[in-house]
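Asks: Okay, here's the prediction I keep looking at, along with the sequence it came from:
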Amino acid sequence: MTTSCTAAPPALDDQAYAFTAPFRAPQGSPIRELFKYVGRPGMISFAGGYPSKDLFDRDGIARALEAAYRSDPIACLQYGDTAGAPSLRASLAQLMMARGVRCDADDVLVTTGSQQGFDLLLRTLIAPGDTALVEEPAYPAAIQALRLAGANIVPVRTDADGIDVEALAAQLDALPAASRPKLLYTVPTFANPTGATLPRERREALIKLAAARRIVLVEDDPYGELRFSGTAVPPMIALADAYPGARDWIVYFGSLSKIVAPGLRIGWTIAPAPIARRMIVAKQTSDLCTAPLSQETARYYLDSGSLAVHLRSIVGAYRSRCEALLKALAHFAPHAIALSAPQGGMFVWARLTGGRDAAEVLKRAIEQNVMFVPGAAFFVRTPDASSLRLSFAAPSEAEAFEGARRLAVALAQA
């Protein structure tokens, strides 16, 4: 008996599909590209901005999940309101009022992580060619989202305290009228990647400048509760109430990913009503609603008072881990790396001395089973090749010490 085989047709290449312009040659996340090394035995990662797996409130979340399902299983399993479950929106409004923000449940839009909120905002505000400002260095996923939206991305100068508002004002004056920016994206508290916190005076100056120039000021605040030293600074959306009309130009993003667990995928947005209405319409075509089971779990967790207890635990741990990393680097590589110590958050921003290239050092570091993110990932146009970001949140104190030792070996080899 004989059989015949028909040869499979040749695989189609990218050119065979009529991709939209942003996806003809898309750039993936440079940080996500490193995660293929995370599972390597013995790897110590200072790369991803992951909360520590050892610090999750597993019991508290389990109790909240059980209570939510027992109380109303249908609410957990059925489709929900696109804007978010009313009960969770009320709990998040209470959380925001504790941060000094005037709002009620109707002001809160629940999203599937705060990154979805930013994506929805771009869908409502940014057309290809529109100008958007970003602090630089900046959160890479924000840069990536703006690129895929076709924005003309203009970096804004920062220093050790965040955005230089005086320089920004001069920069805006120099922009041609056709390039008037629609929004400015910033992480003003424990910035990703620099760890910098914008002082109150600069926040107030930035609020007034954005309102006067009619630029939507995007305040991304995933790390604000993770302060372990220094004096707390109110969110810009809280300070804006002192300036008539300024609140109309601020969009605030919050998240439970860094302070509870990213697996819940709970973020929220507070935006001016005309923007929020359009974001809800955009969300209807995105995921219909954020997972109701996650929403109900988050609501029970917040209402139980567990967050306040959990924050005390993780803030203390992150303080110890940050100090351990800084001390270890000062011990093992005192002259090879210059550091900026943060007052909270998850990140240390650093520069290699002697003009060394962080990407080249990373190759040696991976051989030593330690990882970080080269600074080039955080720049829009001209990167600082000597810069790098180290996340101290996930490694233990012992791992931070050993990781610093391995990094020093890599530095010596490079």
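Replies: Arrived safely. Residues are numbered from 1 along each chain as shown.

Asks: can we go C-alpha only for contacts and neighbour counts from here?
Replies: Fine.

Asks: Residue 90 - that's part of a helix, no?
Replies: Yes. Secondary structure of residue 90, determined by DSSP: H, G, I helix; E, B strand; the rest coil: located in a helix.

Asks: Give me the distance between it and residue 84.
Replies: Using CA to CA, to the nearest Å, residue 90 is found at 10 Å from residue 84.

Asks: So which of the two has more stuff around it?
Replies: Set residue 90 next to residue 84 and count neighbours by other CA atoms under 10 Å: residue 84 wins out with 24 against 20.

Asks: from memory the more buried one sits against residue 287, does it?
Replies: No. Using CA atoms under 8 Å, residue 84 is not in contact with residue 287, being 11.7 Å away.

Asks: What segments of the protein are strands?
Replies: Counting by DSSP state E, the chain has strands at residues 44-45, 108-112, 131-136, 152-159, 162-163, 183-186, 216-220, 250-255, 266-270, 337-340, 347-352, 370-371, 373-374, 387-391.

Asks: and these as TSV, adding distance to residue 413 and mean neighbour count?
Replies: As requested, the strands of the chain are exported to TSV (distance: least, CA to CA, whole Å; neighbours: other CA atoms under 10 Å):
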stretch	distance to residue 413	mean neighbour count
strand 44-45	18	26
strand 108-112	43	27
strand 131-136	30	23
strand 152-159	31	18
strand 162-163	33	26
strand 183-186	36	23
strand 216-220	38	25
strand 250-255	40	24
strand 266-270	43	25
strand 337-340	14	17
strand 347-352	14	23
strand 370-371	14	28
strand 373-374	17	24
strand 387-391	17	27
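
Asks: so which of those strands gets nearest residue 406?
Replies: Between residue 406 and the strands of the chain, the shortest gap by CA to CA is with strand 370-371, which sits at 6.5 Å.

Asks: Contacts for the closest one next, please.
Replies: Contact with strand 370-371 is made by 43, 44, 45, 46, 47, 362, 365, 403, 406, 407, as judged by CA atoms under 8 Å, 6 or more residues apart in numbering.

Asks: I only care about those residues that end up buried; give me the PyMOL line for that.
Replies: Provided next is the PyMOL selection string for whichever of the contacts of strand 370-371 are buried by 16 or more other CA atoms under 10 Å:
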select buried, resi 43+44+45+46+47+362+365+403+406+407
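
Asks: Now the two most distant members of the contacts of strand 370-371.
Replies: Largest pairwise distance in those, by CA to CA, is 14.3 Å, between 47 and 406.

Asks: what about residue 308, neighbour count?
Replies: Burial measure for residue 308: 12 neighbouring residues, criterion other CA under 10 Å.

Asks: next up, a second structure to put side by side with the first:
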Amino acid sequence: MRANTPSLAARVGSVAGSPVREILRLTARPEVISFAGGLPAPELFDTDGIAAAFRRVLDEEPRRALQYSTTEGDPGLRAAAAARLTARGLPTDPADLLITTGSQQALTLVASALLDPGDVVLVEEPCYLAALQCFGLAGARVVAVPGDEEGLDPAAVEAAVVRERPKLLYTVPTFQNPTGRTLGAARRRAIAEVAARRGLWVVEDDPYGELRFEGEPVPWIAAFARDAGAADRTALISSYSKIMAPGLRLGLLRAPAPLLRACNVAKQAADLHTPTVNQLAAARYLADNDLDAHLARVRSAYRERRDALIAGLPDALPTGSRWNLPQGGMFVWAALPAGWNATEALREVVTHDVAYVPGAPFYPGEPDPTTLRLSFVTHTPDEIADGLKRLAKGLR
């Protein structure tokens, strides 16, 4: 008699796969115009500059590039990343940073270092979907904090801290995924003050901050935390995926020394270190090229694409629909009229070779079935106009 197969870990069975990834699989056909993915525009990658950086690294120091490296990350890349954060208003030393295999790994490491099964995590509603998966795999209990069109409500955060006794608050305060909202400076300061008063960890995720089309940059929560006395409980996650290329899988974690040491140990257990050749090439690229000039070109194209999407939505969505106008990032958040279900409508929409992401999976609590996320960066304005015509037919 054959013995029963041992079961999988309970935490794996309790966390669903990403609906966004499932939708991307369904819409992988070249004829589909997809507003579903959060993918940077590949034609805007600086392929020549990145290729030249890899060639120089492999020509000049091939043995180092192809060898194991330290867990903390390449010193040159950490120095360049620290200088960039400092120039943007957050004084940072290279020793404050850990290079990670994408910012998603940084979030996973923080969850591993801070969370025990049953710990409470506060999140925005709606929330970045992969963060919900990450906290679920850590065995945490996720509690949504209400907000409004301006993002998290600091008073609601403090009330949730008193009621739920959470370990941490996770937020994407700038051009949030999925809503595109940006939290204002006053609210960021207030959240830092809540963290100082209540002993709350704040994990701030910033993959989109350098994709601003208009308006003035807002300081990080981490910057306000210094003045509020919460610098010892504030972590900042960032990424090169949206500003260089996601295929490099390069992210970074800025955190207080005790948390950074714990995440370093967790990373050793996960993958030893981020690929050496990718780190050296990124450092070389930053030394040899003007990333800000490249980003100016990217932002100009993305703004034009955002404007094309916004201009076409009145004709594409049913009368009574609502949407926002993000000042940057990659996403527009929309809501169909009451009574509509964006998940059910997608089945018909996909038959017209166009797609979006329903908003429901982004809610850790009771979802709003009318909501949907539209990404505007992957297609040209002409393609966006065509896609919106298809969307109108699908929703009609």
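Replies: Nice, thanks for sending it over. Keep in mind that what you see is a predicted model, and the values were worked out from it rather than measured.

Asks: Could you tell me the TM-score of the two chains?
Replies: With the length set by TM-score structural alignment, normalised by the length of structure 2, the two chains reach a TM-score of 0.97; 396 aligned residues with a CA RMSD of 1.5 Å.

Asks: Show me where the stretch 201-350 of structure 1 has its helices.
Replies: 236-239, 273-284, 292-303, 306-332 (DSSP state H, counting those that start in this stretch).

Asks: can you tell which of those helices is closest to residue 225 of structure 1?
Replies: helix 306-332 (7.5 Å).

Asks: Would you check the span in structure 2 matched by the closest one?
Replies: On structure 2, the counterpart of helix 306-332 of structure 1 by TM-score structural alignment is residues 290-316.

Asks: Relative to the whole chain's centre, how far out is the matching stretch?
Replies: For stretch 290-316 of structure 2, the separation from the chain centroid amounts to 18 Å (computed by CA atoms, centre = their mean, to the nearest Å).

Asks: Next, the buried residues of that stretch.
Replies: Buried, per 16+ other CA under 10 Å, within stretch 290-316 of structure 2: 295, 298-299, 301-303, 305-306, 308-309, 312-314, 316.

Asks: What is the nearest of those to residue 188 of structure 2?
Replies: Using CA to CA, residue 299 comes nearest to residue 188 of structure 2 of the buried residues of stretch 290-316 of structure 2, at 24.4 Å.

Asks: ok, so what distance separates that closest one from residue 245 of structure 2?
Replies: Separation of residue 299 of structure 2 from residue 245 of structure 2 (CA to CA): 15 Å.

Asks: any idea what residue 22 of structure 2 aligns with in structure 1?
Replies: Checking TM-score structural alignment: residue 22 of structure 2 goes with residue 33.

Asks: wait, residue 197 of structure 2
Replies: Under the alignment (TM-score structural alignment), residue 197 of structure 2 maps onto residue 212 of structure 1.

Asks: any idea how far residue 181 of structure 1 is from that match?
Replies: According to CA to CA, residue 212 of structure 1 and residue 181 of structure 1 sit 13 Å apart.

Asks: Of the two, give the one with the bigger neighbour count.
Replies: Taking neighbours as other CA under 10 Å, residue 212 of structure 1 and residue 181 compare with residue 181 leading, 22 against 12.

Asks: Mind telling me what the more buried one corresponds to in structure 2?
Replies: Matched to structure 2 by TM-score structural alignment, residue 181 of structure 1 sits across from residue 166.

Asks: State the distance from that match to residue 264 of structure 2.
Replies: Residue 166 of structure 2 is 24 Å from residue 264 of structure 2, by CA to CA.

Asks: re earlier: could you measure the residue nearest to the match of residue 181 of structure 1 when sequence neighbours are not counted against residue 164 of structure 2, distance?
Replies: Spatial nearest neighbour of residue 166 of structure 2, chain neighbours left out: residue 120 (4.4 Å); criterion: CA to CA, 6 or more residues apart in numbering. Residue 120 of structure 2 is 7 Å from residue 164 of structure 2, where distance means CA to CA.

Asks: same deal with residue 356 of structure 2?
Replies: Separation of residue 356 of structure 2 from residue 164 of structure 2 (CA to CA) stands at 34 Å.

Asks: okay, the two: which has more neighbours?
Replies: For residue 356 of structure 2 and residue 164, the more surrounded residue by other CA under 10 Å is residue 356, and the numbers stand at 24 against 14.

Asks: And the more buried one, what's its match in structure 1?
Replies: Under TM-score structural alignment, residue 356 of structure 2 pairs with residue 372 in structure 1.

Asks: Now do the same contact list for the closest residue to that match other than its chain neighbours.
Replies: Among residues not flanking residue 372 of structure 1 along the chain, residue 47 sits closest, at 4.1 Å (CA to CA, 6+ apart). By CA under 8 Å, 6+ apart, the contact set of residue 47 of structure 1 is 31, 34, 371, 372, 373, 389, 390, 391.

Asks: Mind doing that once more with 10 Å?
Replies: 31-32, 34-35, 38, 347, 370-374, 388-394 (CA atoms under 10 Å, 6 or more residues apart in numbering).

Asks: Would you mind finding the match for it in structure 2?
Replies: So, by TM-score structural alignment, residue 47 of structure 1 is matched to residue 36.

Asks: do residue 106 of structure 1 as well
Replies: Counting by TM-score structural alignment, residue 106 of structure 1 corresponds to residue 95 in structure 2.

Asks: roughly how far apart are the residue nearest to that match when sequence neighbours are not counted and residue 1 of structure 2?
Replies: Leaving aside its chain neighbours, residue 95 of structure 2 sits nearest to residue 78 (7.9 Å; criterion: CA to CA, 6+ apart). Separation of residue 78 of structure 2 from residue 1 of structure 2 (CA to CA) stands at 57 Å.

Asks: More neighbours: which of these two?
Replies: residue 78 (22 against 3).
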